[in-house]
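Peer 1: Structural data only, the sequence is not supplied:
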């Protein structure tokens, strides 16, 4: 029997083994996790910000890449023999001006032949109309003609003049 005044020895106290401590910890951990709701893994606003950030980073990366290619290309152009073969072509292009005979193909004479064809056709059409109009005017001015012939001639003159105005508009 224990006396009231005696203290208990630590060996007599119930000492838990490591396995028991681990089992208690595991129970507490499972209880705490099952009671809580799972937190939202991703906030929608964070998603939008990440998307914007990714777009910004990709745009900057593309710009830097293009700039790098330009710098490397310029360095390559200045430090190789490519510049010596291209430079005379660039210089000769800057010396030429538009309108010089060098830039115009001198073998094209089809344009002048086409212009003369259309000019001749226009002249022939005008002379044919003029002769027709003169004949119709003589019919109108001749007093010996019937009234029906005069009105028919006047209608033909009006019709020809309408054709002339339409062709001029075209």
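Peer 2: Okay, I see it. Note that the coordinates shown come from a computational prediction; the quantities given were computed from them, not determined experimentally.
Peer 1: CA only for contacts and neighbour counts going forward, please
Peer 2: Will do.
Peer 1: Show residues contacting stretch 128-139.
Peer 2: Here stretch 128-139 makes contact (C-alpha atoms under 8 Å, 6 or more residues apart in numbering) with 145, 149-150, 153-154, 156-157, 160.
Peer 1: Buried only: go through the residues you listed for me.
Peer 2: 150, 153-154, 157, 160 (16 or more other C-alpha atoms under 10 Å).
Peer 1: Go through these and name the one nearest residue 28.
Peer 2: If you rank these by distance to residue 28 using C-alpha to C-alpha, residue 160 comes first, at 110.5 Å.
Peer 1: show me the contacts for that closest one.
Peer 2: residue 129.
Peer 1: Count the residues that sit near residue 136.
Peer 2: 20 (other C-alpha atoms under 10 Å).
Peer 1: want to compare, so here's the second one:
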């Protein structure tokens, strides 16, 4: 029971982090580009005045979907024998497909605008690089901590 609650807590934390970062990104884009983009994108329907409630809920739903995809690919129940590299590649492809579905369904931007797609892939790539850098840094810190704990344990028990 405690493990399930911890899993739910971790999942909700991930959803809220993705949701918050995405809303901040949309907010800053809206401040600077909102008036020009409101003709082309439902995300910026209010121009630089804010984000519509329906857009906020769409971003929340997309954050849940992205977190679910991440959970599916990195749970040990489904893809336990797959290399982490392949899990990551398939997860990224799945997330891109899911976001493209959101773009089309919610008309986040006109699908025939090449500039919008370029912006999407640049933004997605930027988010991916930043999140990868954070994950690598976190993993290195944790590995260093565990190495230090192991060394400490060895010193205490090898006397």
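Peer 2: Sure thing, it's come through. Note that the coordinates shown come from a computational prediction; the quantities given were computed from them, not determined experimentally.
Peer 1: TM value for the aligned chains?
Peer 2: Once superposed, the chains reach a TM-score of 0.27 (TM-score structural alignment, normalised by the length of structure 2), with 52 aligned residues with a C-alpha RMSD of 2.9 Å.
Peer 1: of the buried ones among the contacts of stretch 128-139 of structure 1, closest to residue 88 of structure 1?
Peer 2: Distance ranking of those against residue 88 of structure 1, using C-alpha to C-alpha, places residue 160 first at 62.5 Å.
Peer 1: centre of the chain versus whichever strand or helix holds residue 87 of structure 2, how much separation?
Peer 2: Following DSSP states H and E, one finds residue 87 of structure 2 within helix 84-105. Here helix 84-105 of structure 2 is found 10 Å from its chain centre; the criterion is C-alpha atoms, centre = their mean, to the nearest Å.
Peer 1: which other helices and strands contact it?
Peer 2: With contacts taken as 3 or more C-alpha pairs under 8 Å, 6 or more residues apart in numbering; DSSP states H and E, helix 84-105 of structure 2 sits against helix 53-74.
Peer 1: Specify the angle between the helix it packs on and helix 84-105 in degrees.
Peer 2: Interaxial angle, helix 53-74 of structure 2 versus helix 84-105 (axes from the mean of the first three to the mean of the last three C-alpha atoms, to 10 degrees): 160 degrees.
Peer 1: Could I get the buried residue list for helix 53-74 of structure 2?
Peer 2: 55-56, 58-60, 62-71, 73-74.
Peer 1: Tell me how far it lies from the chain's centre.
Peer 2: So, by C-alpha atoms, centre = their mean, the centroid of helix 53-74 of structure 2 is 8 Å from its chain's centroid.
Peer 1: Which elements pack onto that helix?
Peer 2: helix 2-37, helix 84-105.
Peer 1: Look through structure 2 and tell me its longest helix.
Peer 2: As assigned by DSSP state H, the longest helix anywhere in structure 2 is helix 114-157.
Peer 1: what's the angle between that one and helix 84-105?
Peer 2: Using the same axes, to 10 degrees, helix 114-157 of structure 2 lies at 150 degrees relative to helix 84-105.
Peer 1: Helix 114-157 of structure 2 vs helix 2-37, what angle?
Peer 2: Using the same axes, to 10 degrees: helix 114-157 of structure 2 against helix 2-37 is 150 degrees.
Peer 1: can you pull the buried residues of the helix holding residue 87 of structure 2?
Peer 2: For helix 84-105 of structure 2, by 16+ other C-alpha under 10 Å, it's 87, 91-92, 94-95, 99-100, 102-103.
Peer 1: just how off-centre is the longest helix anywhere in structure 1 within its chain?
Peer 2: Ranked by residue count under DSSP H, the longest helix found in structure 1 is helix 44-78. Its chain's C-alpha centre and that of helix 44-78 of structure 1 lie 20 Å apart, by C-alpha atoms, centre = their mean.
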